[in-house]
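*Asks:* what's the 3D shape of this:
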Amino acid sequence: MSQMNDELVRPGVSGGLADVVRARFLLKLLVRKELKVRYRGSVLGLLWSYVKPGVQFVVFYVALGVFLGLEQSPTNKSGLPNYAIYLFSGIVLINFFTEALGNASRSIVGNGGLIKKIYLPRQLFPIASVWVSAVHFFPQLVILLAACLFTGWHPSLLQLAAAVIGFIIVALLAAGLGLLFGAANVYFRDSENFVDMLLMIATWASPVMYAWTMVQNKLGEVWFTIYQLNPITVAVETFHYAFWLPTTDGNTSIPPHLLSLWVPVALIISAGILLWGQLTFRRLEGRFAQEL
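*Replies:* Okay, the predicted model is just below:
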């Protein structure tokens, strides 16, 4: 007779993000499912990953770069050189964040039918949404790289590393907030409206379309320090450092102490929000099936 384990294990107890690692196969299936469902019946399919940011870039470039004079030209020396690269490098990153957080915050409610039928690690749904957003991010990154190479892009290894770290900052932040609002949305559907408002603010609260020096000059050092505590701000600045700065003539600069101070601070804040989101998710997930 085989030896039986006397220890009782409570079924359906979550192991947190560790379950996501252990259920990697399920995560891949969810990512494939989300991609298939999203583009079912679509003519362009994944090409929308190119069309949407392209239209967004043209609108902002014409409105801000041409009409408001943010593009440097022979008659406008106060603008930003290669403003098109500056703008698009920020757009691709902020689009990744807005798509990842928006979809992750709705992922639990959107998969309510599956959650009520079987048990599987619920963290898989927000993380899968972030992963799908990363799939959409990389085609945009390819376009950015092509544009940078066309304008004489010669980055250093430090600049390339800064871009990778910037992406990690945004991914951690989106996953943490996605877990937090994904769980809260099960109990309070107003969370969706709050997330939409947060995403609108995030686009303008980071130097995606304007220079960081404008914030520093208008608000002063104290408020600029508070501004730099936003991990999205730091991540966008690392993308500008990696993709835009090497295409300029060297007369531009990055915020002081970006790599030595603000990047570590942003990593710590994003990791802290991920931990907060995970703890909140684990506390609330026990009644997901009943609430849904």
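
*Asks:* from here on, contacts and neighbour counts on C-alpha atoms
*Replies:* OK.

*Asks:* same for the host helix or strand of Glu237, what does it pack against?
*Replies:* Counting by DSSP states H and E, the element that carries Glu237 is helix 231-239. Applying 3 or more CA pairs under 8 Å, 6 or more residues apart in numbering; DSSP states H and E, we find helix 231-239 packed against helix 83-110, helix 157-187, helix 263-284.

*Asks:* Compute the inter-axis angle for it and helix 157-187.
*Replies:* Inter-element angle recorded for helix 231-239 and helix 157-187: 150 degrees (by axes from the mean of the first three to the mean of the last three CA atoms, to 10 degrees).

*Asks:* gap between helix 231-239 and the chain center?
*Replies:* Centre-to-centre, helix 231-239 and its host chain are 11 Å apart (CA atoms, centre = their mean, to the nearest Å).

*Asks:* run this one through as well so I can compare:
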Amino acid sequence: MTWREVIGRYRGSMLGLAWSFFTPVLMLAVYTFVFSVVFKARWGIGGEESKTQFAVVLFVGMIVHGLFAEVLNRAPGLVLSNVNYVKKVVFPLEILPFITMGAALFHTLISIGVLLLAFILFNGFLYWTVIFLPLVLLPLIILTLGLAWFLASLGVYLRDVGQTIGIITMIMMFLSPVFYPISAIPESIQPIIMANPLTFIIEQARDVVIWGRLPNVWGLILYTLIASSVAWLGYIWFQKTRRGFADVL
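*Replies:* Model (predicted):
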């Protein structure tokens, strides 16, 4: 079902799955031009900062946010778009968020491949710490699944959730260090930025990919424990509320 989800997105197009590669390449090219040429933005890392370096750092944040937003934006409509499965008692509705997550991870892996290729082309090397990137993304995946179970259930009873979550994910993008470093934020506002669940993961992803630093293991462990609790609660909520899906639909 995950593979069908991926293929279905490009069915009928001439390039097919090739779009999953060209899209992040075009995004990276646009980010490089807009932010480093038009806005002349810099990350403030000191020394001679190239235009392409800013784009690569920015792209890491976009990849993390994209994974999170793609799953949550689709979560409220998961049950609504699969009404025929609701009528089948034996079908495990709780796997629907896994299917969406699998499709999102497929596109995320393609984007990461483009990111690493661009980093090698721009710098001529790749930090060995990049092997920790799956470890960094794992807590976010767990948290996103938990939230997806909540939203998939709420989307059945409250149709406005589908409209609201898109606005929330967009706000979270601008309230996380995707387009700017945390150091550029006034200290009085930094706690708000740090409370964003995307902030820690974005910073850790940049550490292991861009800066060649080891991840914050204890921070990831704490994040994983919190994310696991959210996922557990989300799963229980989904299982408790699914009994009324057929009546509402």
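
*Asks:* thinking again about what came up before, where does the helix holding Glu237 of the first structure end up in the second structure?
*Replies:* Across the second structure, the stretch matching helix 231-239 of the first structure (TM-score structural alignment) is residues 197-205.

*Asks:* distance from that stretch to the first structure after superposition?
*Replies:* Superposing on the first structure and averaging over aligned pairs (mean CA distance after the TM-score superposition for the first structure), stretch 197-205 of the second structure comes out at 1.2 Å.

*Asks:* Nearest residue to the residue most central in space within the second structure in space, please, no chain neighbours.
*Replies:* Compute the mean C-alpha point of the second structure, and by CA atoms, centre = their mean the closest residue is Leu67, 2.1 Å away. Distance criterion CA to CA, 6 or more residues apart in numbering; nearest residue to Leu67 of the second structure, sequence neighbours excluded, is Ala104 at 5.9 Å.

*Asks:* Could you list every helix and strand in contact with the helix or strand that contains that neighbour?
*Replies:* Using DSSP H and E, Ala104 of the second structure sits in helix 96-123. With contacts taken as 3+ CA pairs under 8 Å, 6+ apart, helix 96-123 of the second structure sits against helix 2-10, helix 19-31, helix 51-74, helix 133-157.

*Asks:* Number of residues surrounding the equivalent of Gln239 of the second structure over in the first structure?
*Replies:* Gln239 of the second structure maps onto Arg282 of the first structure when the alignment is built from TM-score structural alignment. Using other CA atoms under 10 Å, Arg282 of the first structure has 19 other residues around it.

*Asks:* Gly219 of the second structure now?
*Replies:* The tally of other residues near Gly219 of the second structure (other CA under 10 Å) stands at 12.

*Asks:* Distance check, Asn82 of the second structure against Leu151 of the second structure.
*Replies:* 15 Å (CA to CA, to the nearest Å).

*Asks:* once aligned to the second structure, how far is stretch 192-203 of the first structure on average?
*Replies:* Overlaying the second structure shows stretch 192-203 of the first structure at a mean distance of 1.2 Å from the equivalent residues (mean CA distance after the TM-score superposition for the first structure).

*Asks:* so that stretch aligns onto which residues of the second structure?
*Replies:* The aligned range for stretch 192-203 of the first structure is 162-173, by TM-score structural alignment.

*Asks:* May I see the buried residues of the matching stretch?
*Replies:* Gly162, Ile165, Gly166, Thr169, Met172, Met173 (16 or more other CA atoms under 10 Å).

*Asks:* Same question for stretch 203-219 of the second structure.
*Replies:* Glu203, Gln204, Ala205, Arg206, Asp207, Val208, Val209, Ile210, Arg213, Pro215.

*Asks:* Just give the nearest non-adjacent residue to the last one, would you?
*Replies:* The shortest distance from Pro215 of the second structure to any residue that is not its chain neighbour, by CA to CA, 6+ apart, is 5.9 Å, and that residue is Gln204.

*Asks:* Now do the contacts for that neighbour.
*Replies:* Contacts for Gln204 of the second structure were tallied using CA atoms under 8 Å, 6 or more residues apart in numbering; they are Val136, Pro215, Asn216.

*Asks:* Counterpart of the residue nearest to the centre of the second structure over in the first structure?
*Replies:* Alignment note (TM-score structural alignment): Leu67 of the second structure maps to Phe96 of the first structure.

*Asks:* Please report how far that match lies from Leu279 of the first structure.
*Replies:* Where Leu279 of the first structure is concerned, Phe96 of the first structure sits at a distance of 24 Å (CA to CA).

*Asks:* One more: Ala161 of the first structure?
*Replies:* According to CA to CA, Ala161 of the first structure stands 30 Å off from Leu279 of the first structure.

*Asks:* Please apply the same query to Gly182 of the first structure.
*Replies:* With distances taken as CA to CA, Gly182 of the first structure is found 13 Å from Leu279 of the first structure.

*Asks:* Val130 of the first structure too?
*Replies:* From Val130 of the first structure to Leu279 of the first structure the distance is 18 Å (CA to CA).
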